[in-house]
Each structure stands twice: as C-alpha cells, then as structure tokens.
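Undergrad: next input, structure requested:
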Amino acid sequence: MEIAKRTNQLAKLLILNLIAVGCLIAFPLLFSGCSYFDPNQETSQNEEIEEPEAPVELNITCVGDIMVHNPQIACQYDSKTGTYSYNNNYKYVKDYIYKADLALCNVETTFAGKPYTGYPTFSAPDALAAALKDTGFDVAMTANNHMMDKGLNGMKRTLEVLRGMDLNTAGSRLTTEEKRYAMVEVKDVKIAVIPYTYETSSGNGRTSMNGNPISSESAQLINSFSYDTIDTDLQEIKSVCEEARQDGAQIVILYYHWGEEYQMSANQWQKYMAKKSVEDMDVDIIFGSHPHVLQEMEYIKNETTGKTVPVFYSMGNFISNQRTETLDNRYTEQGILAQVTIQYIKSEDKITDIQMSAIPTWVEKYSSGDKPIYEIIPLDRNLDTNETLAASGHLLRAKQALEDANGILKSN
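TA: Predicted structure coming up:
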C-alpha cells in the first residue's frame, strides 16, 4: 500500500510538471515578460521610424541703391523739432523687409556728419541709419563708389553710425584686423555677406574712387576691384570667399557694385565677373547694383559642381531723387525687392533648392503742404488701392513702372 501510494504521488507530480512545461511552451509571452520576436517582421514594434531631415527655409531680400540727394535732405527735416526722419520713405515696403529672414541694403552715402550734402559728395543725417534699422534691415553694405566721398574719417564714421544702430556692416572696415565680410547667423545657419565695388582707373597704379586717388591706408580698408586688373582681383575675392567658408559660412552671398550708369542691360564686365564668380568661387547668390536702373536677372549654373546661382545684375534705385523731372529718365525711379528662397539641409551642408524672384518698386515724389514727400511704393497687388497714389494722382506712372520692370527683368 505504501509503495502504491508513493507511486501515485510521483505520477501526480510528473503530470503536474508536464502541464507546467506545456504551459511554458504554449504561452511563452505570459511567463517570459519579454516581447515576442517575429523573424518575419522587419521593424520592431518599439523602434521609431526615422523621419527625413526637414530642410531649413531661408528667405533673403536685398535692395539696391539708397541715395540721399539734397532735395531729400531738405524735405526730411522738421523745423519744429530741429530733427530729421526718414521713416516715412519705407512705410509701404517695411512689411516685406521684416518678413525676410535676412535683409540687405546698399547704403550709397556716408554718415560723415554736418554739413549734410548730396551729389557729388554725399553725407546724410544719421537719422537715415535709424530708419534703415527701423525698417528691418540686417546688413548695411558700404562698398560703392561714394564710400570715400568724405575721406577716411567719413568712411569710418559711417561704419560707427551704422553699427551704433545695431546694423551689421560689410564692404569697408575700421582696421585691417576686421574681416572683409559680415557673418550673420539665421536659423542656426551662418551666412557670409561679401560686397565689392569697382575702382576708377588712376593710370598710376593707385586706388582711385570716383576719380579721386585715395591713400594706401584707405585702400586697405575697403573692398574694391579694378577692371584693369580684374583677374587678379577676382582671385582676391575668391580667397575672401574661402576664408568665410573656413570661418563656418554655410551660405555665401556676393554683392558687386559694378556696370555702367543708366545702361539697362548687363555689360561684358558684369557678365564676365558673374560667370567667373560662379565657376571659380563657392558662392550661392550674387546681387548687384550701381547702374541706377534695373537690369536683367538670371540663373548661372556651375557645370562642374551642378550648383545653380541666382544673379541680379542691377537692382536699380531703391530711393533717390533721380527721376523723370531731374534726369528725363523714368527708369531711374524703379527698383526691386530682390528675393531668394533657399531650402538648406544642415546635416549635409547642402542647398536642395534655390529660387529667385523680385517685387518691382517705384519711388513716389509728391507735394503735401510746403514740401515734397518721398515714398517707396511696392508694385504689388495693392497698387490700385495705395493711398499715396490715390492722393498724388500718380497711379498711371506707377503702373508704367511695373510694366517697364517686368519687361526688363524677364528679358532673359
């Protein structure tokens, strides 16, 4: 009996063990506490699918020549307060400038202090610099043929005034230790702005601006090139671009003050410089001005690298007193908001898409009370309802400017 009883107990234990093992085999997830691995499933249920990196979109806006002739100085003065203000000039374009991630302008005057003067040697009230900051510009480019109108001291004070308004500057420098470019960080992307202006031929090897020789000290502090030594000077510009890249620039913008005044298409030098810049330099955008009228815009492709570079040969006058009434030339009243939109992949340091466009502008000048008023009118969908044009009666002139600009810009 005792042996039979023990045999029955062992049999029961054996059966219980078999049941337990069977449960482990049949229900591994219940006992293991681990995820079930299916060799036919490619991705684990807990593994996140990596999304492709979204490109950074950069919207860059640049405008052409900002000039201050004597009539503009007079009309921006308030005799009651004894102060100057230029804010009203930009009220219609301010939204466009503010919406840009990076906004550039060519300041074709100096801030050399009193006496304030217009053509041929410019010195504007400091209030203009304040207006440019208020309008939303980020970089003031100073490389142009009027940068030395008031000598070395005038050039240096211009930089001090602009920087005092918290504007980045490029095109001239206070000392040789400063870089020849401005480095601006936008959406964690470093952008270098490199402006250069043409020199006038001196005949003796000295640097000359607007026909006036300048000292060797001054020449070291400005970004300039000579058509007489263009290939050598382009090599220097290339080295500046390379320096900017080594300094971390992910986007490089060139600005050239070039061409012939009042010529409505790019000349051979502009075409040559643009082509060489795209072929030989690692640049992404080229803006240009100086002719005081609009010229064509085009894409130039580097056939070796495949990079496509937008080129604006002349952005015209953003504001000046050059117009039909003064020069018998309506085209000097016209400019553009030159716009470039970039899609940039940071991890690859690569532009995946780049598009150029332009919004034409027209300089309005009309009388109100005892003095004229200057305002830049964007020739956009609000043209027909613009309050200033309704008051001045100049809507047809603005529409003619739009027609002119579209014809010039689309010539290529």
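Undergrad: contacts and neighbour counts: CA atoms only from here.
TA: Noted.
Undergrad: mind listing what residue 91 touches?
TA: Residues near residue 91 by C-alpha atoms under 8 Å, 6 or more residues apart in numbering: 135, 375, 376.
Undergrad: can I take it that the second one is in a helix?
TA: No. The assignment for residue 375, made by DSSP: H, G, I helix; E, B strand; the rest coil, is strand rather than a helix.
Undergrad: neighbours of residue 326, just the number please.
TA: 10 (other C-alpha atoms under 10 Å).
Undergrad: how long is stretch 219-226 end to end?
TA: 12 Å (C-alpha to C-alpha, to the nearest Å).
Undergrad: distance-wise, check residue 103 relative to residue 377.
TA: Taking C-alpha to C-alpha, one finds residue 103 at 18 Å from residue 377.
Undergrad: residue contacts, the residue nearest in space to the middle of the chain?
TA: Nearest to the geometric centre of the chain sits residue 60, at 4.1 Å (C-alpha atoms, centre = their mean). By C-alpha under 8 Å, 6+ apart, the contact list for residue 60 reads 100, 101, 102, 103, 339, 340, 341.
Undergrad: touching, the second one and residue 186? I think so.
TA: This means residue 101. Yes. If you go by C-alpha atoms under 8 Å, residue 101 and residue 186 touch, sitting 6.8 Å apart.
Undergrad: find the residues that touch each one of these two.
TA: Both residue 101 and residue 186 are contacted by residue 58, under the criterion C-alpha under 8 Å, 6+ apart.
Undergrad: this one next, for a side-by-side:
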Amino acid sequence: MRGARVALVAALLGALTACSSPDGPAPPADTAGAASSSRTSATQPARASVSRPPTASATSPAPSPTAAAPASITISAIGDVLPHAAVNQDAATGDGYGYDAMFAAVKPTIARSTIGICQLETALSADNTRLTRKNTFNSPHELARTLRDVGFDGCSTANNHTWDAGLRGVRETRQVLAAHGLQAAGPTATAAGSGAPARYDAPLRVAHLSLSYSLMNSIEEDTSTTPPGAPWMRDNLYAAQRAEGIIASARRAKADGADLVVVSLHWGSQFDPAVTTDQRTIGDALLRSGAVDLIIGAHPHLIQPCAKINGRYVLYSVGNFLSTQGTAVGSPVGAQDGVVATVRFERDRAGRISQSLTYRPTWVDRGHGHRVVLATPTSHPESYHRTVAAMSRSGCDAKVEP
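TA: The predicted model follows:
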C-alpha cells in the first residue's frame, strides 16, 4: 500500500518538474478509455471518451456527417465536493487517504451515466502538503482516484476556493486530475488554454464550461477581480463575462463540433434556498440563446429548484455532495442534502434534441465517516422530503428516482 502510494506521489511530482507546460502533461491516451470500458456493460450506455481541449493552433474538427443521426446520452452531475478537515481526517488511512467508502452508495448511479461531472470546490495537492485548514481548501490527491473510480469523467473547478492554494494549487489540481484521467473545466495556471472547455466524445459531443462569481474566497461579493498575477482567469468569472460572453464561448464550442454545451456556474447566495435575481437573469439568457443546453449550479450549499427554460434545464443549486456542514456545526438544516441529477438528451432523425431530468436525493452521514448515502422515503426521510420539495418548488418537471 505504502509503496504504491509513494510511486503515485513520485509520478505526480515528476509531472510537476519534468513537463514543458506549466499545466502539466495530458494523461496517457488510453487512461480514460480503459477506465471507461471497464464500467460499460450491455445494459449501460457507452461511457464518454475524454478529449483534450484544443490549443490555439489546433484545427477545428469538421462537422460530423452523422450529426443528425438519432442518438442519446445521459449526464450525471453532483453538487459541491468540499472536503473540510474533518472529512479528510475520516479519510486518513495512516499512510495516505481513502475516500471510497464515502462515495460507495452513489457509485452505481454515476457509473451508469455516459458522462459524470463533479463540482470540485477544493484544490488538489500532488504531494499531500499544505492540506486544508479551516476554510482554506487543499485536498489529498487520492480524492481524484476515488472520483474517477466512482465514474466521474471530469470536474468543474471554478469556485470561490479555486485560489486557496494559489497558482501552484491551480496547476497541481489540473495535473492530479489529468493523472487520473479526469477532465477539468475551469481556470488554467497559464494564459494558454484559458477559457477553453472540457470536451467529451460521446454519441452526442459535449463541451463543458465552468465559471464562478469569484475565484477567491470573497464570500457573496460578485466581482470581476482576478487573482493577483493571473488576469487571464477573468475567462472563468461570470461577473466579468456576463451572459453575452458565456453565450459567445458556447457558440464557439458548437462551431468547434460540440452538439451540447453544459455550463457549471458557482453562483447564488450561500445558505439561501431562494434563487437570486442574478441567477434567474443569467440562467434565462443562457438557455434562451439556444447556445447553452444545461446549467449546473452550485455554491448555496442548499438544494434550490430546477427550471426548464426553452426546453433546457437549469439546476440552480444541487446542494452539497460531500462536506462536514450541518446543524451540528452551525449550518442550516439542509446543508447535508444533495442530489445526483441525471439529464437524458435524445436527438431524433430531424436533429431535434430533447431533455428529461431525473434525480436521486443524497445525504451526508457526518456521524459515520462522512459517507454520502441515498435518502429515500424510508431512509433519511426528512432529507428526502426536503430535497423533493426544493427541486419541485418552481414546477420543474424533474422526476425523483425510486
């Protein structure tokens, strides 16, 4: 165990020092594909393969000659993965960290989706130094291995804790994710590739953008201020880009071959179940533009309702997925609630794409190792009913899975 972990750390540190690009090397070409194929069965949709974002000199792919062929995919998304120090203590094994037990209950749901997307609200450390202290988040690299093993294909990394470990943290986060075959949509450590989406090759090709109200922990202040020395990161600030800039990025992604554009937005008011005017205004503009097909919202740490606008879904906030927040530490009731939201996209022979949304309520069991468990009418019923009520508050047609 120790030898394998030392080898992994050595490999990651090698990537930090040996690569010619500050953002680190791409994972081996077969890493994501091998992991994906092992999760595919005759009853499950084929997993997406990971496409690296194109460089500025890359040639845009030609449109597929079968662009209007019938096709369908599912995208599963979760809320904030926010490992407080108490979460990491529960994950400590003595010679490293193990998060598998915390995610075990939701693995079947994530693994059966074509694409799994997480909201990573922490930096990742390549050598497990400078780890999380209070509200400054930097998590062990083993978290990425668990995320990939559970079935995630990539993560949104734009949030108000992006800069918690500084520029080094931004660089190492991408390197650790790449080493485990995970895409990153969010800020880059250099101007090269800034604002480029993560891309997933599937029966319907997907581009994923990630933006936040802030990349520094200036709570609840919408700002266009970039971290010191990193002006290119304005590409991931929705206060700087506003709806027009995001729509332009989405249109470029579709011109480059994407059939669908997903946008992760870190927005809203912390611990507030109400959708803000800013969320409604931006969400409405993005979905009515026709350039954006799905919005995944996070940051409030509570479930907020979904809505369907122009035939497309906005999940205003999918709550917490993994954290130590809860009434026992002064957070409001509902801070332990989350969902695995799954959107099914189907394209017919005329090229029209329709959507349907299902979800599974989750709850963080803080008292038993911070395990994320499924909330049902008979298991954690209070959490289940809170989540169902919140999701349907605005008349969203999402269906809860049995």
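Undergrad: follow-up on the earlier one: so residue 101 and residue 186 of the first structure - more neighbours on which side?
TA: residue 101 (18 against 13).
Undergrad: where along the stretch 251-400 of the first structure do the strands fall?
TA: Applying DSSP state E, counting those that start in this stretch to the stretch 251-400 of the first structure gives strands spanning 251-257, 285-289, 297-301, 308-312, 317-319, 334-345, 350-368, 371-378.
Undergrad: re the thing from before, include distance to residue 278 of the first structure when you put the contacts of residue 60 of the first structure into TSV, please.
TA: Output for those, formatted as TSV (distance: C-alpha to C-alpha, whole Å):
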residue	distance to residue 278 of the first structure
100	24
101	24
102	22
103	22
339	19
340	16
341	18
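Undergrad: tell me the one among those nearest to residue 154 of the first structure.
TA: Proximity of the contacts of residue 60 of the first structure to residue 154 of the first structure (C-alpha to C-alpha) peaks at residue 103, which lies at 24.6 Å.
Undergrad: distance of the closest one from residue 137 of the first structure?
TA: Counting by C-alpha to C-alpha, the gap from residue 103 of the first structure to residue 137 of the first structure is 5 Å.
Undergrad: what do these two both touch?
TA: residue 97.
Undergrad: how far does stretch 74-89 of the second structure sit from its chain's centre?
TA: 10 Å (C-alpha atoms, centre = their mean, to the nearest Å).
Undergrad: same question for stretch 122-130 of the second structure.
TA: Worked out by C-alpha atoms, centre = their mean, stretch 122-130 of the second structure lies 18 Å from the chain centre.
Undergrad: kindly report the same for stretch 135-144 of the second structure.
TA: 15 Å.
Undergrad: now do the same end-to-end measure for it.
TA: Using C-alpha to C-alpha, the two ends of stretch 135-144 of the second structure sit 20 Å apart.
Undergrad: kindly report the same for stretch 212-231 of the first structure.
TA: OK, stretch 212-231 of the first structure end separation, C-alpha to C-alpha: 23 Å.
Undergrad: buried ones in it?
TA: 213, 218, 219, 221, 222, 223, 224, 225, 226, 227 (16 or more other C-alpha atoms under 10 Å).
Undergrad: next up, the contacts around the first one.
TA: Residue 213 of the first structure makes contacts with 202, 206, 207, as judged by C-alpha under 8 Å, 6+ apart.
Undergrad: just confirm the second one is within a helix.
TA: No. Residue 206 of the first structure: not assigned to a helix; according to three-state DSSP it is coil.
Undergrad: that one - how many residues pack around it?
TA: Count around residue 206 of the first structure with other C-alpha under 10 Å applied: 16.
Undergrad: residue 254 of the second structure versus the counterpart of residue 239 of the first structure in the second structure, what's the distance?
TA: Superposed on the second structure with TM-score structural alignment, residue 239 of the first structure falls opposite residue 248. According to C-alpha to C-alpha, residue 248 of the second structure and residue 254 of the second structure sit 10 Å apart.
Undergrad: go on, residue 151 of the second structure?
TA: From residue 151 of the second structure over to residue 254 of the second structure (counting by C-alpha to C-alpha), the distance is 26 Å.
Undergrad: between these two, which has more neighbouring residues?
TA: Per other C-alpha under 10 Å, whichever of residue 151 of the second structure and residue 254 has more neighbours is residue 151, with 26 against 19.
Undergrad: hang on, the more buried one packs against residue 110?
TA: Yes. Residue 151 of the second structure is within contact range of residue 110, at 5.4 Å (criterion: C-alpha under 8 Å).
Undergrad: pull up the overlap in contacts between these two.
TA: In contact with both residue 151 of the second structure and residue 110: residue 116, using C-alpha under 8 Å, 6+ apart.
Undergrad: hang on, residue 390 of the second structure in a helix?
TA: Yes. Assessed with three-state DSSP, residue 390 of the second structure lies in a helix.
Undergrad: got a list of what the closest residue to residue 250 of the second structure other than its chain neighbours touches?
TA: Using C-alpha to C-alpha, 6 or more residues apart in numbering and skipping the chain neighbours, the partner closest in space to residue 250 of the second structure is residue 291 (5.6 Å). Residues in contact with residue 291 of the second structure (C-alpha under 8 Å, 6+ apart) are 247, 250, 251, 254, 261.
Undergrad: sweet, I'm off.
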